[in-house]
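Peer 1: sequence and predicted model, in that order:
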Amino acid sequence: MKNLVVDNGSYTVKCGFSGDQKSPQITANTVVRTRDGAIHTGNAYLSQHSQYSGMLFKRPHEQGNLTSWEIERPVWDIAFEELRVDAKDTRLILSETPFQLPQLSINTDQIVFEEYGFDSYYRAVPQALVDWVEHDEAEGENGVNSSEQKLTRKSTKKDVKPIKSNFSLIIDSGFNCTWIVPMLYNNVYWKGVRKFPLGGRAINGLLRELISFRHYDVSDEAVLINTIKESTCFMAQDYKKTLSNRSSHDCVFVLPDFKTTTTGYIRDDSTKRSKNSDDSEQQVLHLSDERFTPSEAFYHPEIIFNSSTSNSSKIHSSTFKNLTDLIVESLMTCPVATRPMLSANISIVGGTSKMKNFKERLSHELTSELPMDWTVRIRENRYDSIDMAWHGGVSLSEDDRLNDVCISKKEYFEHGPNWCQRQFGFKNQ
């Protein structure tokens, strides 16, 4: 029996067989239509360099919920075909967003058993799978103060022994939103789960508005905006101080001309020489505070509504909880004895968390909000932040306890579609 682990994210699908692969196969979770009307599924759009401008992306997730299997099914078909998946002899370990609507979860169960015909099946939230990954101990220079921690990858050192804690706080910042999930003894503490409705999509939207208002209209340039975000944006350690010195963070981004570049790049002396192009022929963006203002919405969500076109006075006068507030709220709902241990065992995962200074800023904000005698420690990931949940699913597949909690196809057809929801739903976990 093979174990297929699928981390079904809203931006990418990470899938692969446990034991056979050291890293997952990553497929873009989208269907793309180019300006010429052609449809591309998954990673196929990446090869259409001349069509990057004006691409229209349609994703199966809305507000974090898997709502469209008409889009998801072709993406899975391509990913499974490349892996040569034989569902009849395969056990599926699938990740699903927390608090998924029950009917949408039932739809997923039906697709898994009735359409694909997997032999057996286990469904869990990705943050619970992350907790199955053994972390390397990442202490500061004095072993306590997280503000002095070194965020270097220590997993390659032979003298570092992996440790596993019974208490951990998983902060998963993805494309659609950011989840705060406390884990107690490998179980999700559902009363403490919080959702911060900002992620990579929101940063892209704010960046698009700023550039369109100040420079050029890039409202139809989804690929370009994402490239600018990944190559230039960062999280300011102190927003007011960084804003007052924004000239020191100026950079020049060369827009694609589809001759020398199809994605654009940051111009410096080395790239200028390598491209051998005349400055007068280049269209460029001079970016300064655009590099760090969009990401500041994580700690000042009112930035989004102040920049919106809404005229509602109630929206502009409302108080919105930022990421730090929700993390503190999540900790305070947990049992009193576990709170300091959770703050000392924080794991940050997700694609948006790879933004420069993301971990350092969050550590600073939590240190200033939590009691002085608590340790705030962000633990070092053994794997890439994007595929931590997939590696956790691989670790789970090697545990004998999985045989006791997964559901077979025979059990599904005996008990009906609601059986998986009763076993895997958040109310019973």
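Peer 2: Right, received. Where do you want to start? Numbers count the residues shown, from 1 in each chain.

Peer 1: going by C-alpha atoms from here, please, whenever you check contacts or count neighbours.
Peer 2: Will do.

Peer 1: flag every buried residue along stretch 381-393.
Peer 2: Judged by neighbour count using 16 or more other CA atoms under 10 Å, the buried positions of stretch 381-393 are 381-383, 385-393.

Peer 1: and which of these is nearest residue 399?
Peer 2: residue 393 (10.0 Å; CA to CA).

Peer 1: distance of the closest one from residue 186?
Peer 2: Separation of residue 393 from residue 186 (CA to CA, to the nearest Å): 13 Å.

Peer 1: then residue 173?
Peer 2: To residue 186, residue 173 is 20 Å away according to CA to CA.

Peer 1: give me the more crowded residue out of the two.
Peer 2: Taking other CA atoms under 10 Å, residue 173 and residue 186 do not tie; residue 173 has more neighbours (25 against 16).

Peer 1: my guess is the more buried one meets residue 197, correct?
Peer 2: No. At 9.8 Å, residue 173 does not count as touching residue 197 under the criterion of CA atoms under 8 Å.

Peer 1: near residue 395, how many other residues are there?
Peer 2: When neighbours are counted by other CA under 10 Å, residue 395 registers 18.

Peer 1: is it true that it lies in a helix?
Peer 2: Yes. Residue state for residue 395 (DSSP: H, G, I helix; E, B strand; the rest coil) corresponds to a helix.

Peer 1: next, the contact list for it, please.
Peer 2: Contacts were defined as CA atoms under 8 Å, 6 or more residues apart in numbering; by that measure residue 395 touches 132-133.

Peer 1: presented hereafter is structure B, for comparison with structure A:
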Amino acid sequence: MGFSKPVVVIDNGSFNIKSGFACDNHPVSIFRNTVGRPKYLNGSYGKTPYEVYIGDAAVERSDELDLNYPVCRGKIVHWDNMERVWHHVFYRELKAAPEDRAVLLSCAPTTTMKDKVKCCEIFFETLNSPGLCVKPQSVLSLFGSGYTTGMSVDMGHDITEISPVYEGGSIEYAKMETNMSGHHLSEYIKESLLRRELNVDWNIDQVVQELKNKYVYVTKNSAVTRQQYMKTYKLPSGEEIDVSEEVFMAGELYFQPELVLHNKVNCLSLPDAILTSSLKCDSDLQPELFDAIVVHGGMRIPGIYKRLSRDLKLLLNRPVNIIQSTEAYAVAWMGGAVFAGSRESQRVWVSQKQFEEQGERIVRNRF
């Protein structure tokens, strides 16, 4: 199935949504996947006109808006708002008419067939797109790294998900979650700062976000000299505080959650989750999976690749290949762009006409 204009690629993330054209090598637009409505509506849509804010514009007005996040743990939970975000992507971000563009849409590996059909209904019946292809983010992340077999390690805002992929197909029964994500790191840092009863005449959420994005790190073997360990942070007020423990222990949450939280938690360390996921697969397949472990998602922590490689080698008693990327946050999108332009993708598109004639049946066949 050929299209006259470049395909639009949309990577639906819980925190950020990334979009662009398949002919490009990077997303055109990246913004917060959120919708804001005035608080005076009290959750109702209202009978009088009102302004709806989307993305970063909504976050900037969080004091006066009720924010809704359409995607939670990879699953679309609010379809009306998700439709608004997709409309915003076409008309405000990409400046492209949806009726002229086929769409490749990424989804979570656990997305149900019912949700895929709902995506088709919105893109074909509301946005009037000529074609749609829905692919799991785990598969696209492998494509974006130049592989078709391996393990996808998606380190997201509200979920860390490990998905084995074989020859471009996700092995769903072997999927694992660690129950530890970027959101948990933020909560740990925030609780630790509040516990110290510091002067909180500053925006603590802003401070936590900056510490998580710029200060958190992971050491190769969880050992560090005192000089390297000492970290200070300058508050907006000008006061300097010691954040050594927060930024060191936050990174260790991915590797030693019970040690950091001082109790038994319903979490797996990242290496244990990868090992468990691989053991669910056929033993003949496991060596191929370890040859391409693609770590991607919004969490970019210095040192995490070396630590993960070391811990997995100790667990498996064999070398592993951790695929690194300077643009790990966009790997799934780039995989979508690669797949949309490949000859193999022609077999899995659903056209508007096919959906009108066959409905759910064609979706089940193709997706």
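Peer 2: Sure, I can see it. Just so it is clear, the structure is predicted and the values come from calculations on it, not from any experiment.

Peer 1: in the second structure, what residues pair with stretch 322-340 of the first structure?
Peer 2: The aligned range for stretch 322-340 of the first structure in the second structure is 269-287, by TM-score structural alignment.

Peer 1: stretch 386-404 of the first structure now?
Peer 2: Stretch 386-404 of the first structure maps onto residues 329-347 of the second structure, going by TM-score structural alignment.

Peer 1: next: stretch 105-115 of the first structure.
Peer 2: Under TM-score structural alignment, the match for stretch 105-115 of the first structure is residues 116-126.

Peer 1: what are the contacting residues of that stretch?
Peer 2: With contact meaning CA under 8 Å, 6+ apart, stretch 116-126 of the second structure is reached by 83, 129-132, 134, 352, 355, 360, 363, 367.

Peer 1: which of the residues you listed are buried?
Peer 2: Among the contacts of stretch 116-126 of the second structure, the ones that count as buried by 16+ other CA under 10 Å are 83, 129-132, 134, 352, 355, 360, 363.

Peer 1: so which of the residues you listed belong to helices?
Peer 2: Judged by DSSP state H, those include 83, 352, 355, 360, 363 as members of helices.

Peer 1: possible to save those as a markdown table with distance to residue 298 of the second structure?
Peer 2: Formatted as a markdown table, these follow (distance: CA to CA, whole Å):
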| residue | distance to residue 298 of the second structure |
| --- | --- |
| 83 | 23 |
| 352 | 33 |
| 355 | 34 |
| 360 | 33 |
| 363 | 30 |
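
Peer 1: strands along the stretch 251-400 of the first structure, start to end?
Peer 2: For the stretch 251-400 of the first structure, strands defined by DSSP state E, counting those that start in this stretch occupy the ranges 251-254, 265-266, 284-287, 346-349.

Peer 1: winner for burial among the ones you listed?
Peer 2: strand 346-349 (a mean of 23; mean count of other CA atoms under 10 Å).

Peer 1: what is that strand packed up against?
Peer 2: Packing contacts for strand 346-349 of the first structure, counted by 3 or more CA pairs under 8 Å, 6 or more residues apart in numbering; DSSP states H and E, involve strand 167-173.

Peer 1: the strand it packs on against the second structure, how far on average?
Peer 2: Comparison of strand 167-173 of the first structure with the second structure after fitting gives an average deviation of 1.5 Å (mean CA distance after the TM-score superposition for the first structure).

Peer 1: which SSE is immediately downstream of that strand?
Peer 2: Downstream of strand 167-173 of the first structure, the first helix or strand assigned by DSSP states H and E is strand 178-184.

Peer 1: where does that next one end up in the second structure?
Peer 2: The aligned range for strand 178-184 of the first structure is 160-166, by TM-score structural alignment.

Peer 1: so where do the strands sit in the stretch 51-200 of the first structure?
Peer 2: Under DSSP E, counting those that start in this stretch, the stretch 51-200 of the first structure gives strands at 56-58, 61-62, 65-66, 90-95, 120-124, 135-136, 162-163, 167-173, 178-184, 187-188, 194-196.

Peer 1: figure out which of these is closest to residue 212 of the first structure.
Peer 2: Nearest to residue 212 of the first structure among the strands of the stretch 51-200 of the first structure is strand 56-58 (17.7 Å), distances taken as CA to CA.

Peer 1: report the buried residues of the closest one.
Peer 2: Neighbour counts using 16+ other CA under 10 Å place residue 56 of strand 56-58 of the first structure among the buried residues.

Peer 1: same check on stretch 83-93 of the first structure?
Peer 2: 85-87, 90-93.

Peer 1: I'd like those residues written out as JSON lines, with distance to residue 298 of the first structure added.
Peer 2: Output for the buried residues of stretch 83-93 of the first structure, formatted as JSON lines (distance: CA to CA, whole Å):
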{"residue": "85", "distance to residue 298 of the first structure": "40"}
{"residue": "86", "distance to residue 298 of the first structure": "42"}
{"residue": "87", "distance to residue 298 of the first structure": "41"}
{"residue": "90", "distance to residue 298 of the first structure": "40"}
{"residue": "91", "distance to residue 298 of the first structure": "38"}
{"residue": "92", "distance to residue 298 of the first structure": "35"}
{"residue": "93", "distance to residue 298 of the first structure": "31"}
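
Peer 1: once you drop chain neighbours, what's closest to the aligned residue in the second structure for residue 252 of the first structure?
Peer 2: Using TM-score structural alignment, the equivalent of residue 252 of the first structure in the second structure is residue 232. Excluding the flanking residues, the one nearest residue 232 of the second structure by CA to CA, 6 or more residues apart in numbering is residue 242, at 4.5 Å.

Peer 1: wait, what's in contact with that neighbour?
Peer 2: For residue 242 of the second structure, the contacting residues are 230-233, by CA under 8 Å, 6+ apart.

Peer 1: out of these, which ones does the first structure keep as well?
Peer 2: On the basis of both residues aligned by TM-score structural alignment, their matches' CA atoms under 8 Å, what survives of the contacts of residue 242 of the second structure in the first structure is 230-233.

Peer 1: closest to residue 189 of the second structure out of these?
Peer 2: residue 233 (12.9 Å).

Peer 1: list the contacts of that closest one.
Peer 2: Neighbouring residues of residue 233 of the second structure by CA under 8 Å, 6+ apart: 240-243.

Peer 1: could you dump the residues you listed to CSV with distance to residue 249 of the second structure?
Peer 2: What follows is those, written out as CSV (distance: CA to CA, whole Å):
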residue, distance to residue 249 of the second structure
240, 19
241, 16
242, 13
243, 10
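
Peer 1: chain center to the match of stretch 105-115 of the first structure: distance?
Peer 2: How far stretch 116-126 of the second structure lies from its chain's middle: 22 Å, per CA atoms, centre = their mean, to the nearest Å.
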